[in-house]
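Visitor: Need a 3D model of the sequence below.
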Amino acid sequence: MYIKTRLTVMNFLQYAVWGAYLTSMGAFLANVGLAENIGLFFATQGFVSLFMPAVIGIVADRWIAAEKLLGICHFLAAVFLGAAAYMGAQPQVAFAPVYTFYTLSVAFYMPTIALSNSVAYSVLRQNGVDTVSAFPPIRVFGTVGFICAMLTSNFTGFQNTYMQWNFSAILGLILSVYCLTLPLCPTCAEKAKSLAEALGLKAFALFKEKKMAVFFIFSMLLGMSLQITNAYANPFINGFNMLDGFSGSWGANNANALISLSQVSETLCILLIPFALKRFGIKKVMLISMGAWVLRFGLFGLGNPSTGVGIALLIVSMIVYGVAFDFFNVSGSLYVDKETDASIRSSAQGVFMLMTNGFGAMIGTLGAQWVINKLVNVHIADYAAQYGALAQGATYPADFSALIEKGWSCSWFIFSGFALVVMVLFAFIFKYKHEPEAIK
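Guide: Presented below is the predicted three-dimensional model:
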C-alpha cells in the first residue's frame, strides 16, 4: 500500500505539471499575438519526442537509475519553462526567445511521460504487484493532478497569461526533488553484447515483428489526434466570445473548466482498462478508442459553448474523450510493457512515445494548424485587412462570425473523418488473437 501511495503522488505531480498549461497555452499565445504559431508550439512537443524519449529511455536502461533521471529531467524542464514565462511576461513578446526556452523545456518534459510509466512498472514488479491491475488506479491520480492544475489555472486567471508557465515550473521543481526519494529502479546489469545493445537500439528491433510494427505504425496515426484538441479546444471555445450572437456565455469565458470534464472522464475510464484489456484484448480496446476519437471531433464540429444544445454536445464530447485517450494511451503503454523483454522496457516505452507523441503529434498538430489557418484564421485575417484589429470586447459582424463558426465546424469534421479512416484500416490490418482472462 505504501509503494502504491508513493507512485500515486508521483503520478499526481507528473500530470499536474502538464495540466497547468497544456489546455490553456493556446489562449495565452493568442493573447500575445502568436495565434498563428499555436500549432508550432504543440508540434514542438512532437518534434522533441522524435528522439528525446528514446534517448532518455536508453540512458535509464543502461546507465542512470530511472527515478533519478526522472528527477533530473523535471528539474531542467522547470528551469527552462520558468525562463519562457519570464520572456512571455515582457510588454512586447518576441517569438524567438519564448519558443526557444519552451522547446528546451518540453525536450526534457516529454521523456518523463514514458519514464514515469517505466518507474511505476519497475517498482510494482519489484514488489510482486500485477501491473495491469495495479497501474490504472495509480495512473488515474495523474489525471486528477491534471484536472486540479488546469482548474487552478482557470479560476486564478493564469489560463490567459504567462503565469500558467510559472505555476507549472514550481510544480516541476517540487516533483524533481520528490523523484529522488523514490525506490531504486536498477539499470540493466547484463553487459551489452553489441554496440546496438549498448546504445539501447535493441528496442527498435521490435519493428521486425509484424505485430509490433503494425501496432507502432497505427499508434503514430492515432497519435496524430492526441494534441489537436489540447492545442485548439481552448481557442475554439474562448473564440465564441468574439462571434456575433454568442459572446458572454459562461462556457466561452471558462474554457478550461469546460475542458476539464474531459479529464474527469479520464479518471473514470482509466479504472475500466484492466477489465477491458483482460476481457477484450488490445485490438478491440484500440478500436473503441478510435471510434471515440471520431465522436470527439464530430461533436466539437456540431457544438458550441453558448446554446443549450450546443454546450450539451460539447459536454458529451468531453465525456467521450476519456475513452479516446485512455483506451489508447494507457492501454498501449501496458501492452508495450507486456510484449517486451525486461532489458529494453524503458527503451520500448520511449519508442512508443516516439511514435505517438513524436511523429504522430507533430504531424497531426502541424496538419491541424494548416487546416485551421485555411478555414478559420483566413477569415480573421481578412477582417483585419479590411477593418483593422478587432477592438477589445467587441464581436465580429454577423457575416464574418458565420464564416468563422463554419470554418471551425469544417475543421473538426475533417479531423473526425481522418480518425474514422484510421479505425477502419486498423480493424482489417492489425491481427491479434486474444484469449479472455478471468476478471478478478
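Visitor: drop to CA atoms for contacts and neighbour counts, all remaining ones
Guide: OK.
Visitor: Endpoint to endpoint, stretch 334-351 covers what distance?
Guide: 13 Å (Cα to Cα, to the nearest Å).
Visitor: Give me the neighbour count for Ala43.
Guide: 28 (other Cα atoms under 10 Å).
Visitor: again, but for Gly367
Guide: 17.
Visitor: Just list the residues touching the residue lying closest to Ala231 once chain neighbours are set aside, thanks.
Guide: What sits nearest to Ala231 in space, not counting adjacent residues and going by Cα to Cα, 6 or more residues apart in numbering, is Gly26, at 5.8 Å. Each residue near Gly26 by Cα atoms under 8 Å, 6 or more residues apart in numbering is listed here: Ala35, Ile38, Ala231, Tyr232, Asn234, Pro235.
Visitor: Please generate a structure for the following sequence too, so the two can be compared:
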Amino acid sequence: MKWNLRWRLSLLWFLEWGITGTVMTYMPVYLESIQISKTQQSHLYAVMAIGLWVAPFVVGQVADRYLAMEKLLAVSHFVGGLTLYFLAQAMELYDETQANFQSLIWLVGLFAVAYMPTVPLVSAMCFRHLTDPDGQFGKVRVWGTVGWMIGGVMLSFWLEQDLVLQWLGVNHPNWRAATFLPELFEKLPRPRNSDCFRIGAILSFALSSFCIFLPHTPPAKKPQGQVAPLAVLAMFKDPTVALFIGISCLLTILVVPLYNLAVPPMLTDRGVSANWVPVVMLIGQISEFPSLLLLALMLRRLGPKAVFALGIVAWIVRYLIFASQAPWSFVVLALSLHGVCHVFLAIVAQMYLDAQCSKDLRATAQNLLMFITLGIGMPLGTLLAGWLRESFHETPWKLFGVPALAAVLVLIVFWFTIRFPATLRQPASAEPAAPEPTPSPPASTGVATETT
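Guide: Below is the predicted model:
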C-alpha cells in the first residue's frame, strides 16, 4: 500500500470515528443528567436507525451508480455537522424547559440520515482501493480507533479543564503547557456538558473539508443493469448469506444497544465521575489495536468462521462479568474485550459480504448490511435495552444475564448451521486502485464544487 493512499484513508477513519467518539461515549450519561427517562433514551437511540433505512436504497445506489463516494461523504458530513451544532442548542433548551423532546427526535433523526450511511461508505471506499483487504484493511481501520479514543479524551479534558490545569500546576509547573493552557482556556467559552455535540460538529466540518483530498472513487463504469439495492437483495437466495445476515441482526438486537445504554451509567454507579466516563471507556477502544492488527493472522490461522465465533464468545464473557457484579479488575477485563467483540464480529461481517458481491454493488451491499443490523436490529435492540433497564436496573444479574444466555443460543445456532468459506481474500483479479485526478478546489462550505 502506497503511503499517499495510506495516510488519507487513515485520516479518513480517524475523523469518521472521532465524531462518534466525542458523542456516543458521553451521550448516555448526559441524557441522564438532563432528566431524559430511560424509555425516552431508548427512543432517541432507536430513531438513529432512520439513517440506515435511507442508506441502502438511496445513498448506496447513488455511490455505486451515479456519484463519486468522496463527494457524497463531503455533503453528508457537512449536513451532519450542522445538525450536531443545533442538537447542542436543543439539548440545553430541553434541560431548561423539559418541553421540546420532539425536536430532539427530529434532530437525532436528521443526524442519523446524514452520518450513519457514511460508515459503510468509508468501508466500501477502502475495499475499493486496497489490493489486499485481508492484510491491509486493519492497518488503516485502526486509526478509527485512535480517533474515537482521542475524541473521548479531548472531551473529558475539556469538561474537566479546571482539574487538569490544577494537576499540571501542582505536578509539572515548569511545563510550557502549565502556562499556555490557562491563557488559552481563558479566551474560550466555559465548558458545558452539551459541548460533546459541538466538538462532534467541528470534527464533522473538518472531515467534510478533508474529503477533497480523498482518492477519487467514481461509480462503476458498467453497472450490471439492475437497481443496485435490488441486485444486492438477490444475494439472499444463498441460504448461507441470508442466515449469516440474520444472525448478525440478532446479535445486534441482543448485545450492542444494551452495552451503549447501560455500561456508562453502570460506571457512574460504581463511583466514576460522569465527565471521566469517556476516558474509562477508552479501555475498550485500546483493545481494538491488537485485535485489528491481529485480524489478518487470525483469519489465516483459524478461518473466518472461528474468528466470528470468538467475537460472540467475547460478548458472552463480558456480559457474564457485568451480571456477576465482579470486582473492578474483572470490569476492566470486560471492557478490554471490546476489541474482540467489535473487530471479530462487525469487520469480519463487512469483509464477508464484500467478498460475495461484484465491485459495482459493494457500497450498496455494505449499506444493506448496516440497514439490516443497525437499521432494523439497533432500534429493536434499543427498545429491548430500555425495557431491560426499566425492569432490572436494580438486578444486574438479570439485566446482563438475559442477553448473555441468548447469545449462547445464537452461538450454537451459528456454529452448527453456517457454512463459511475458508478464506475471505479477494480473487487475484481484484479491482486496482483507481487513478486519482487533481483534487477540486473547495467551495466556501468545504464541499467540492462539482455539482451533486
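Visitor: Including distance to Met87 of the first structure, neighbour count and secondary structure, could the contacts of Gly26 of the first structure go into JSON lines?
Guide: Shown next, in JSON lines, are the contacts of Gly26 of the first structure (distance: Cα to Cα, whole Å; neighbours: other Cα atoms under 10 Å; DSSP: H, G, I helix; E, B strand; the rest coil):
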{"residue": "Ala35", "distance to Met87 of the first structure": "17", "neighbour count": "17", "secondary structure": "helix"}
{"residue": "Ile38", "distance to Met87 of the first structure": "17", "neighbour count": "21", "secondary structure": "helix"}
{"residue": "Ala231", "distance to Met87 of the first structure": "21", "neighbour count": "25", "secondary structure": "helix"}
{"residue": "Tyr232", "distance to Met87 of the first structure": "23", "neighbour count": "24", "secondary structure": "helix"}
{"residue": "Asn234", "distance to Met87 of the first structure": "22", "neighbour count": "25", "secondary structure": "helix"}
{"residue": "Pro235", "distance to Met87 of the first structure": "22", "neighbour count": "23", "secondary structure": "helix"}
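Visitor: Looking at those residues, which one is closest to Val9 of the first structure?
Guide: Ala231 (26.8 Å; Cα to Cα).
Visitor: wait, isn't the closest one in contact with Phe28?
Guide: No: using Cα atoms under 8 Å, Ala231 of the first structure makes no contact with Phe28, being 11.2 Å away.
Visitor: Translate the residue nearest to Ala231 of the first structure into the numbering of the second structure.
Guide: Per TM-score structural alignment, the equivalent position to Gly26 of the first structure in the second structure is Pro28.
Visitor: and its match, what element?
Guide: helix 27-33 (DSSP states H and E).
Visitor: And that helix, what's buried?
Guide: Met27, Pro28, Val29, Tyr30, Leu31 (16 or more other Cα atoms under 10 Å).
Visitor: now do stretch 321-338 of the first structure
Guide: 321-337.
Visitor: what's the answer for stretch 208-226 of the first structure, then?
Guide: Applying 16+ other Cα under 10 Å to stretch 208-226 of the first structure flags 212-226 as buried.
Visitor: so which of those comes closest to Arg279 of the first structure?
Guide: Nearest member of those to Arg279 of the first structure, counting by Cα to Cα, is Phe215, at 19.3 Å.
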